[in-house]
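**Student:** all I have is the shape, not the residue letters:
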């Protein structure tokens, strides 16, 4: 599998360790940076190029790292076609792919340790989108939001009182 990685200074060390682990597992890894540790860098400068490459199909999946994973997730989800999520547990790592076709896993280096990060990445990379009708329907609604002006998009078809 062709996997893209990106991190700012906060996720740099975790990314470097993940890069080696993924290459050792036989994956082709594309590093979108940072390539040197610089305490003044900004996560969008690395995460957005990864997200754009993912949306274009240049990589199959992506992993993005920052201190909390929140900023990486926010930045990545601004790119149409990217379905990024901040993940801390193995259930969400596979369920996000199986049900929501998640294609970018975001991790916080100050939240999860290296061993858990590697486990989450393995689970994420092994997971396959189920393609179920209800999941495709939901993803179509999400995709419609990417094309809609702010505030517009799909309206709920069911209401709960």
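**Tutor:** The structure has been received and is ready for your questions. For clarity, every value in this text was computed on a predicted model and none was experimentally measured.
**Student:** going forward, measure contacts between C-alpha atoms and count neighbours the same way
**Tutor:** OK.
**Student:** which of the residues in the longest helix anywhere in the chain are buried?
**Tutor:** The residue-count maximum for a helix in the chain (DSSP state H) belongs to helix 133-147. Buried residues in helix 133-147, counted by 16 or more other Cα atoms under 10 Å: 135, 136, 139, 142, 143, 145, 146.
**Student:** and for stretch 23-34?
**Tutor:** Neighbour-count burial for stretch 23-34, counted by 16+ other Cα under 10 Å, picks out 29, 30, 31, 32, 33, 34.
**Student:** and the two most separated of the residues you listed?
**Tutor:** 29 and 34 (13.9 Å; Cα to Cα).
**Student:** quick one, what contacts the residue nearest the centre of the chain?
**Tutor:** In the chain, the centroid-proximal residue (Cα atoms, centre = their mean) is residue 104; its distance is 1.9 Å. Residue 104 makes contact with 51, 61, 62, 63, 64, 76, 82, 83, 84, 85, according to Cα atoms under 8 Å, 6 or more residues apart in numbering.
**Student:** putting a second one here so we can go through both:
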């Protein structure tokens, strides 16, 4: 299951992503928001990040105006590797190398077609592990130190 969330700046793109996921038969849970009325993005980033961190959702997708705020907020939750992506190469690389578990997109900076290509690539690319696992372990140690 994919956890979805957005603020007002990402609402329209989130709705397009939902249509794409429906066509692909991919299950999702929509954490909101559900309109273009102004809201505070950290609330939605936290809900999606907690869903992914707790393993309720396999992955998450967050959308705000630029994707920056969502990525900053989501990465505050331990175990989250949220990646702000705006091109297809990075979508593939962040899954293969970083095992990113939340995709962040900018609803005001990406066209719908490119955004949906990024979503498709990101969802269908596997983590390759190998020497990248050492780097993820290093990141985990940074998180562990920060908790103390």
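**Tutor:** Received, thanks. It should be emphasised that the depicted structure is a prediction, and the values quoted were computed from it without experimental measurement.
**Student:** want to throw the buried residues of stretch 23-34 of structure 1 into TSV with distance to residue 69 of structure 1 and secondary structure?
**Tutor:** Output for the buried residues of stretch 23-34 of structure 1, formatted as TSV (distance: Cα to Cα, whole Å; DSSP: H, G, I helix; E, B strand; the rest coil):
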residue	distance to residue 69 of structure 1	secondary structure
29	20	strand
30	19	strand
31	17	strand
32	16	coil
33	15	coil
34	15	coil
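**Student:** and which of these is nearest residue 96 of structure 1?
**Tutor:** When the buried residues of stretch 23-34 of structure 1 are ranked by distance to residue 96 of structure 1 (Cα to Cα), residue 29 comes first, at 21.5 Å.
**Student:** residue 49 of structure 1 reaches residue 32, doesn't it?
**Tutor:** Yes. Proximity of residue 49 of structure 1 to residue 32 meets the contact threshold set by Cα atoms under 8 Å, at 6.8 Å.
**Student:** can you list residues touching both of these two?
**Tutor:** Joint contacts of residue 49 of structure 1 and residue 32 (Cα under 8 Å, 6+ apart) do not exist.
**Student:** please enumerate the helices of structure 1.
**Tutor:** 12-24, 44-55, 70-76, 90-100, 114-126, 133-147.
**Student:** relative to residue 6 of structure 1, which of those is closest?
**Tutor:** With respect to residue 6 of structure 1, and counting by Cα to Cα, the nearest of the helices of structure 1 is helix 44-55 at 5.4 Å.
**Student:** and the closest one, what other elements does it pack with?
**Tutor:** Judged by 3 or more Cα pairs under 8 Å, 6 or more residues apart in numbering; DSSP states H and E, helix 44-55 of structure 1 is in contact with strand 2-7, strand 61-66, helix 70-76.
**Student:** let's see 10 Å
**Tutor:** Helix 44-55 of structure 1 is packed against strand 2-7, strand 28-31, strand 61-66, helix 70-76, strand 104-108, with contacts defined by 3 or more Cα pairs under 10 Å, 6 or more residues apart in numbering; DSSP states H and E.
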